[in-house]
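Visitor: Sequence plus the predicted model coming up.
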Amino acid sequence: MATITEAAGTALVGAMATDMWRKAVDGVTALWRRAYPDRAETVAAELEQTRRQVLAARQSNDERALQDLRIGWQLRLAQFLDLEDHQLAEELAAQLHRLVEEELRYAAAPSERNYTNKVEMKAVAFGRSQVNQVAGNQYNYGD
């Protein structure tokens, strides 16, 4: 779940300076409401505060403050998903993933998108054909 919380924290902070900020706040608050209904409004207020901090950091070109906000929400989301009810944790992680992929993914600037894209590869070989597929470096050291 570390990958999704890293991606979500980054996308969340990135969205705060865009027109997507309201969807980000509503989406994360809805997740919180499922696991911790009594804390959802507090989280919504903290997200509103994060938005003000993001806007101020961007205005002053304070990359360090933006990075601190990203890391803070990454940790917060990781703690949020660390539930005793593992089934609920998996459901919430899937919903968080959908929120990032379907709503917030492109809200952040390309330089702030530090999560990996999905790679899907398919190959078909007939007869005595050979297929090599690689999503990285491939080295052939001979037969």
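Guide: Thanks, I have the structure now.
Visitor: going forward, measure contacts and count neighbours with C-alpha atoms only.
Guide: OK.
Visitor: Tell me where this structure has strands.
Guide: Per DSSP state E, the chain carries no strands over any range.
Visitor: which parts of the longest helix belonging to it are buried?
Guide: Using DSSP state H to assign secondary structure, the helix with the most residues in the chain is helix 40-59. The neighbour-count check on helix 40-59 (16 or more other C-alpha atoms under 10 Å) flags 40, 43, 44, 47, 48, 50, 51, 53, 54, 55, 57 as buried.
Visitor: This protein: helices as residue ranges?
Guide: Per DSSP H, the chain carries helices over the ranges 2-15, 21-35, 40-59, 63-80, 86-98.
Visitor: so can I have JSON lines of those helices showing distance to residue 108?
Guide: What follows is these, written out as JSON lines (distance: least, C-alpha to C-alpha, whole Å):
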{"stretch": "helix 2-15", "distance to residue 108": "4"}
{"stretch": "helix 21-35", "distance to residue 108": "10"}
{"stretch": "helix 40-59", "distance to residue 108": "12"}
{"stretch": "helix 63-80", "distance to residue 108": "11"}
{"stretch": "helix 86-98", "distance to residue 108": "15"}
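Visitor: try this one next to it:
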Amino acid sequence: MSSHLFCEGENTMDPIVVAAGSALVAAMATDAWQQAQAGLVRLWQRVHPAQTDAVEEELAEVRTQVLSARDAGDAETERALTGSWQWRLQLLLRDDPALAEELRRLLDDTLAPAVRAHTQTDKPSTVINGTARDSSRLYIAGVNQYFR
């Protein structure tokens, strides 16, 4: 990974920062929140140990805001919080670019699985198998099917 956080010639954030910031805020509304928080605080502690307690408290406050925004259907607040944490992660990696790989591990091992588990539905899936033989026809539909 390069040591810069903006792509050369562009004004875009590093993809790992965008993904991690988005997943962090989304994970705030999941059961894996404490793991996500602990992982992010460990990253912060390596670069800015004096800020660790303040970051931990701020993460707890932001989690409350995310939960309230979700309850109210306020997607705009959640987007703003996501942008704020993307920016903060960008600044953290600017101060220590070597943390990029650790941030990617946090994303892959904790944040992304928490978000995926939370967004999966509890609806059972249906599997339909069929075989057509000897010039027969097979019609399979997941909804109503009409013939004329």
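Guide: That came through fine. What you see is a predicted model, and the numbers here were worked out from it, not measured in a lab.
Visitor: sorry, back to before: and the longest helix of the first structure against the second structure, how far off on average?
Guide: Once fitted to the second structure, helix 40-59 of the first structure is off its aligned match by 0.5 Å on average (mean C-alpha distance after the TM-score superposition for the first structure).
Visitor: How about the contacts made by the equivalent of residue 24 of the first structure over in the second structure?
Guide: Counting by TM-score structural alignment, residue 24 of the first structure lines up with residue 36 in the second structure. By C-alpha atoms under 8 Å, 6 or more residues apart in numbering, the residues touching residue 36 of the second structure are 24, 27, 28, 106, 110, 111.
Visitor: and which of those is nearest residue 82 of the second structure?
Guide: Ranking the contacts of residue 36 of the second structure by separation from residue 82 of the second structure, with C-alpha to C-alpha as the measure, puts residue 24 on top at 7.9 Å.
Visitor: Could you find the closest non-adjacent residue to the counterpart of residue 85 of the second structure in the first structure?
Guide: Under the alignment (TM-score structural alignment), residue 85 of the second structure pairs with residue 73 in the first structure. The shortest distance from residue 73 of the first structure to any residue other than its chain neighbours is 4.8 Å, reached at residue 9 (C-alpha to C-alpha, 6 or more residues apart in numbering).
Visitor: What about the equivalent of the one you found over in the second structure, how many residues nearby?
Guide: Using TM-score structural alignment, the partner of residue 9 of the first structure in the second structure is residue 21. By the criterion of other C-alpha atoms under 10 Å, residue 21 of the second structure has 24 neighbours.
Visitor: One more: residue 39 of the second structure?
Guide: Residues near residue 39 of the second structure, counting by other C-alpha under 10 Å: 19.
Visitor: what's the nearest residue to it if we skip its chain neighbours?
Guide: Nearest in space to residue 39 of the second structure, with sequence neighbours left out and distances taken as C-alpha to C-alpha, 6+ apart, is residue 106 at 6.5 Å.
Visitor: Check residue 78 of the first structure too.
Guide: Leaving aside its chain neighbours, residue 78 of the first structure sits nearest to residue 5 (5.7 Å; criterion: C-alpha to C-alpha, 6+ apart).
Visitor: surely the one you found meets residue 72?
Guide: No: if you go by C-alpha atoms under 8 Å, residue 5 of the first structure and residue 72 don't touch, sitting 10.7 Å apart.
Visitor: which of the two has more neighbours?
Guide: Comparing residue 5 of the first structure with residue 72 by neighbour count (other C-alpha under 10 Å), the higher total belongs to residue 5, at 25 against 15.
Visitor: wait, what's in contact with that one?
Guide: Each residue near residue 5 of the first structure by C-alpha under 8 Å, 6+ apart is listed here: 74, 75, 77, 78.
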